[in-house]
Structure formats: structure tokens, C-alpha cells
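Colleague: Okay, predicted coordinates and the sequence, questions at the end:
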Amino acid sequence: MAHRTVLVVLFDGVQSLDITGPVEVFAGAATYVGDSGSTYRIRTASLDGAPVRTSSGLTLTPDHALADAPAPHTLLVPGGQGTRAPDPSLIEWLRVRGPRARRLVSVCTGAILLAEAGLLDGRRATTHWGYCETLARHHPAIEVDPDPIYVRDGNVATSAGVTAGIDLALALVEEDLGREVALTVARHLVVFLRRPGSQAQFSAQLAAQTAQREPLREVQQWITEHPGEDLTVESLAARASLSPRHFARAFQAETGMTPGRFVDRVRLEHARRLLEDTADGVEEISRACGYGTPEAMRRAFVRTLGAAPAEYRRRFRPALTP
């Protein structure tokens, strides 16, 4: 099998981690596999072949001008400040050359460049959570999903902010070269193999705003520290010394989500961590996280993550699963 060429598009204002994160994954896989011929060959290119300056001030020197770049197996488009007012010539190059790639990948706001080139129309996609609304508003032909860390739609893959590009790259390596290679790379980079694409972009605590009033803030903190307790609206309202109706209304107004939604996220997060970090059984974890029964926990995992708890654990801790 011929080498898989990974072509990374460079431009001024690019986010350096959007490039280096996935590149380290592909390069690590190539190092592990060696000279088998089925590994990756990484190339970078800017519009004119000139060095570009990243948003953090680093200068990157590309291998090629885009016009002279080799035909890619995987075309990787990073994000960054430079996506806010992209060069029309770059958009035109993507419009013409993008469909020729075997696999089209974006990291963070690189999805905006693909959208401008018309390459995401009729597809499901994601980007950094802070730009999902903008992407959806400017490109109504795209089904924008703000929650997952990455989305696969046919041969097009889009990922959320910065580090999510590493998760997506690991998933692609696993698809190309197998789980053992991807796991070895993940261990070398000291990251998990692998967060499921359906995992939320940010935690319950980050997803919800911090309540302004002290009693509500204390309730938020108490929920995160006691996921296995009685977390009904009535119980939480009593802890805040408010009526259930007043509490529910105030909680949503100040945090941006209902108490039930916040509790669901906290419990799912806690269950995930226990599956990843401990050898506790699913029944024990379901009780500790307030689900009551393994079936209730299974339904929550399948609904939100697209995988049952046992499958989720296999992805992270294969040694714990028979």
C-alpha cells in the first residue's frame, strides 16, 4: 500500500495546536509502523509557499505552495484567527481541490473554511462551541451539532476546539492502522484512547454558567460533589431555601440550563470518570452516580454518548474488560 499523504493547509493566523496536535499523532503512528509502506507522509503547504505566522506568534515554513502540493489522502484544514477573513484564493483552492482528497478533515474553526468552500453543505458538522452558532447562521445548509468533540459524515470529519483534533486524529489512525497503533501513540502522547466523538465538548460545570446568587452556587457545587444523592428539584430547592418552582426558574435563569439537565450532565461525567479510572463494576457505579440501576445508566450512556457503559470502558481501559 502506498503512503497516505496528510497535507496540512497553512495560513497566517492559524492556531498552532490545531496543526501540531494531529501532526504528532500521524507522525507517531508513522514512527511506530516504520517502513511498511502503509504509514503516513506529512506535508504542509501555504498559498504561495511562504512562511506563515501563527496566532501565537510562531513562524511555520511550509513544504510547498498549495498549487504544487502532492495530492493528499487526508487533507487537514486547521482553524485559528485567520479563518475570520480568509483569503478568497484559499477558499477557491479548497473548493476545487478539497473534493479530490480521499478524506477531508478540519480542526476547530477550520470548519468555517470548508463551509465557505461549500464542502459541508448537506452534511452534519461541528466546530469550536463558541463558533457553532455563527457557522449555523451563515451556512444554513449545514447541520451544525455543537455538542460532540468530532463528527464523521462520510469522508468528511470535523472536530471541535484545538485538542479535539488529537482525538479525531487518533480515531483516524485506529481506522487506518488498527487499535494497537493508535493506543501506542496515545500512550506516548499521554492522552486517552480515545474520547468518543459523541462526548460533549465541555464539562457540566463549564457548560453551565455559574449562578450569581450564593445559595444557587452552593447547590451547583453540592450537586457535583454528591451525584449519588437525592437530586430532585424538591430536594435541591429545600437546600437553597426556595420553593421548587422559584428554585427551578432561578436556576435556569442564572445557569442557562434546567436543574435536571445539570444533574444529568454531572452524573454522566462522574460515571465516565469512574469507568475510565477505576475497576468498579457497572452496578456499583450506577448506584454511586445516582442512576439506581445499571439499565438506567446504560440508557443515559447510549442516549448521550452512543455507547453502553461496557463499550465505553473498553475504549478507555481495555485491560479492565474481559
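Modeller: Yes, it's here. The structure presented is a predicted model; accordingly, all values stated were derived computationally and were not measured.
Colleague: from here on, contacts and neighbour counts on C-alpha atoms
Modeller: Will do.
Colleague: So which residue is dead centre in this protein?
Modeller: residue 149 (1.8 Å; C-alpha atoms, centre = their mean).
Colleague: Surely it touches residue 171?
Modeller: No: counting by C-alpha atoms under 8 Å, residue 149 does not reach residue 171; the two are 11.8 Å apart.
Colleague: In three-state terms, label residue 43 for me.
Modeller: strand (DSSP: H, G, I helix; E, B strand; the rest coil).
Colleague: Does it touch residue 10 like I think?
Modeller: No: judged on C-alpha under 8 Å, residue 43 makes no contact with residue 10 at a distance of 10.4 Å.
Colleague: got the contact list for the nearest residue to residue 147 once chain neighbours are set aside?
Modeller: Nearest-residue entry for residue 147: residue 200, 5.0 Å, with adjacent residues in sequence omitted and distances by C-alpha to C-alpha, 6 or more residues apart in numbering. If you count contacts by C-alpha atoms under 8 Å, 6 or more residues apart in numbering, residue 200 has them with 147-149.
Colleague: One more to weigh against that first structure:
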Amino acid sequence: MDMLFILHPQHTAFDFAGPAEVIHMAAQAGAPFRLCVAGPQAECVNSLGVVNRVDPLPQTLADDTLVFLLGTEDEPRDYATPAALAIIDWLHAQFDPARHRLACICSGSLLAARAGLLDGRRCTTHHALIAMLRDWAPQAQVLENRMFVEDGSVFTSAGIAGGVDLALAIVERFAGGLLATQVARRMVIYLRRTGADPQLSPWLAHRNHLHPAVHKAQDLIARDPAADISVGEIAAQVHVSPRHLSRLFRNEAGIGLLDYRHGLRVELARQLIAQGQSVERAAEGAGFASARDLRRVWKQHAAGSPGRAAD
């Protein structure tokens, strides 16, 4: 899957470096990603004055390519330059929302708005640019106080650092929660949400700590949530006593070990049901003793019911 970053003059350096590093590390860890960088000019100067050498804008896009548009420092000026207009023309010619995906980092959503790619979409941008985005994309539903927004094939993020959160969500979507967690840990990223944001996926939740034994225990559970492995067996593999692991887990992760595993099992059951399995088969596949057991635990970790998960 191609992850194509489009660079334009005066793009914000971290809008590129942060998300691109997430994608790069995910690819190193086994994600099926190919990091590509292109632009309307062979040499592109970023907000720090550093010159990036990039490939020309491609004449064709492979199916499922995810195109990243980046923010800048002075949107009215920078998105009216010949380089920005060349990107807009290229998007009109090559980007097909039915075949491709779009990710806008910070004010990159304004460039997408110029190209008409946000019409009819829910989206967001930097808090200081909400009014401008509403003006530039009057047919879009612009949301405030959101870290990032996903609407079909279009992803948009808020401020500069929000692009890293969005990139991690993209890794989770296309390469799995366990791999996204590995990347977040490697980058020592504190995953953030506001009250209006979607809740963290169970695969990424409760990871905002730095204790290696607890992370290792979480990795063991997440690798196979349905496995019938006891607290004692997990403790032995992370080289602490069961009692000490239980205390560490709650203190560092903010949740009990068994509750953490239940949350992953509920999410696994949800995925199995969405794939067409019956509630009974999903319960068994996720490690529950019965569908009744799944329904009981589901109420503690998720809204709705297993029967509605396929809707």
C-alpha cells in the first residue's frame, strides 16, 4: 500500500516528519506500506529552511494509495502559489475518492478544500483555522475540538502533533493494533483524546506508561487475547510474581489485567461478528466460555450489544 506524502514549498516540517516517521517505523515492523514522497518541484524548502528533494507528482496512482497533504505557515499565501495550484490540478486529475484515500495533516485540510475533496465530509483542522476551513469548504461538516476525524476514505487531523495521532490510527486501521502499539512505544508517544474524540481502540488504550514489564505483559495478551493463559503464566514470562504484576498493571496501565484482557476479547469478538460470524462462534473465537459470557462482559466494555455489532 503506497503512502504518498505531497510536499509543497513552506510546508510545516513536523507535519511531514512526524507522520512519515510513524509510517516508516510501521513498515520496518512489517506493515505493508511503501513510503513515497513527491511534489510539484524537485527541491522543496520546508518551514525550517531545509531543502527536501522529492520525486515528481506521479502520473498515475495505484489503487488504495493514501495521499498525505501537509500544513503550512501562511495558508492564504502558500496555497495560492503556482506549486500549490499544481498540486490542486494534480489532485483533480489523479485522485479518485472511490479508489484512493486522503489524509490531511493540520492545515493540509485547507489544500484539500481548495481541491473540493472535503465536500459532504466530516473533517477538522487546527483550531485557529476552523473558520477559514468552513469558508473554504462550505459544503463540509467542519468539527471543532477533535484530534482527528475519519469520514470514509478521508482523514483529517487538528494541530501539528495531531498528525502523529492520525498516522498511528492509520497504522492500526491497515496493519493492526498490535503493530501500531509497537510503533507508539518505540516513539514514546503519549496518545491523546479530547472528550469529543472517538475512544482509543482497546489495542492502543492503557499504553500511556513506560514500565517494560507491563508493556511486555500487554504484548503477550494482545498477541492472542483468546488464549487461556493465567496471570501466573504471564507473570513468569515477564519475570515478576503474579501479585506484583497485578499491582504493577493496575498502577501503570490504570486497569486490572483481567479487565484489560476482557476489553481485547470484546474487540476481537466485535471484529469476528463484523466478518460475518455468529455471536456464538465469535464468543468462542474470542476466548469466552459462551455467548452469554460475551454479552455479560460486553456490557462492561462496549456500547450496544453483540447482536448489533454486525449492523
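Modeller: Now that the structure is in, tell me what you want to look at. Note that this is a predicted model, so its numbers are computed, not measured.
Colleague: ok so, going back, what is in contact with residue 43 and residue 10 of the first structure at once?
Modeller: What both residue 43 of the first structure and residue 10 touch, as defined by C-alpha under 8 Å, 6+ apart, is the set residue 62.
Colleague: more neighbours, these two?
Modeller: More crowded of residue 43 of the first structure and residue 10, by other C-alpha atoms under 10 Å: residue 10, with 31 against 18.
Colleague: one step back: just the closest of the contacts of residue 200 of the first structure to residue 24 of the first structure, please.
Modeller: Set against residue 24 of the first structure, the nearest of the contacts of residue 200 of the first structure by C-alpha to C-alpha is residue 149 (18.6 Å).
Colleague: The counterpart of the closest one in the second structure - nearest residue in space that isn't next to it in sequence?
Modeller: When the second structure is aligned by TM-score structural alignment, residue 149 of the first structure is paired with residue 147. In space, and not counting its chain neighbours, residue 147 of the second structure is closest to residue 158: 5.3 Å by C-alpha to C-alpha, 6+ apart.
Colleague: Over to residue 23 of the first structure?
Modeller: residue 42 (7.5 Å).
Colleague: quick one: that neighbour from residue 278 of the first structure, how far?
Modeller: Distance, residue 42 of the first structure to residue 278 of the first structure, by C-alpha to C-alpha, to the nearest Å: 37 Å.
Colleague: higher neighbour count, the two?
Modeller: Applying other C-alpha under 10 Å to residue 42 of the first structure and residue 278 shows that residue 42 carries more neighbours, namely 18 against 12.
Colleague: Need the counterpart of the more buried one in the second structure.
Modeller: Match for residue 42 of the first structure (TM-score structural alignment): residue 35.
Colleague: buried ones in stretch 295-312 of the first structure?
Modeller: 297-301, 304-310, 312 (16 or more other C-alpha atoms under 10 Å).
Colleague: Please identify which pair of these lies farthest apart.
Modeller: That would be 304 and 310, which, of those, are the farthest apart (C-alpha to C-alpha) at 14.6 Å.
Colleague: show me the contacts for the nearest residue to residue 33 of the first structure once chain neighbours are set aside.
Modeller: Closest residue to residue 33 of the first structure apart from its sequence neighbours, by C-alpha to C-alpha, 6+ apart: residue 39 at 6.5 Å. Residue 39 of the first structure sits next to 3-4, 29-30, 33, 177 when contact means C-alpha under 8 Å, 6+ apart.
Colleague: For those residues, which pairs are in contact in the second structure too?
Modeller: Retained contacts for the contacts of residue 39 of the first structure in the second structure, judged by both residues aligned by TM-score structural alignment, their matches' C-alpha atoms under 8 Å, are 4, 30, 33, 177.
Colleague: just the helices in the stretch 201-311 of the second structure please.
Modeller: Remark: helices assigned in the stretch 201-311 of the second structure by DSSP state H, counting those that start in this stretch are 212-223, 231-238, 242-253, 257-274, 279-285, 291-301.
Colleague: do the stretch 151-300 of the first structure as well
Modeller: 164-177, 179-189, 204-207, 214-225, 233-239, 244-255, 259-277, 282-288, 294-305.
Colleague: any idea which of those is most buried?
Modeller: The highest average neighbour count among the helices of the stretch 151-300 of the first structure, using mean count of other C-alpha atoms under 10 Å, belongs to helix 164-177 at a mean of 22.
Colleague: Please compute how far it lies from its chain's middle.
Modeller: Using C-alpha atoms, centre = their mean, to the nearest Å, the mean C-alpha position of helix 164-177 of the first structure is found 11 Å from that of the whole chain.
Colleague: what's that helix packed up against?
Modeller: The contact analysis (3 or more C-alpha pairs under 8 Å, 6 or more residues apart in numbering; DSSP states H and E) places helix 164-177 of the first structure against helix 16-33, strand 150-153, helix 179-189.
Colleague: Name the surrounding residues that touch the longest one.
Modeller: Outside of helix 16-33 of the first structure, the residues within contact range by C-alpha under 8 Å, 6+ apart are 8, 39-42, 54-56, 58, 78-80, 107-108, 162-163, 165-166, 168-170, 173, 181-182, 184-186.
Colleague: how far does it sit from the chain's center?
Modeller: With C-alpha atoms, centre = their mean, you get 17 Å for helix 16-33 of the first structure.
Colleague: Only the buried residues of it, if you could.
Modeller: 16-23, 25-30.
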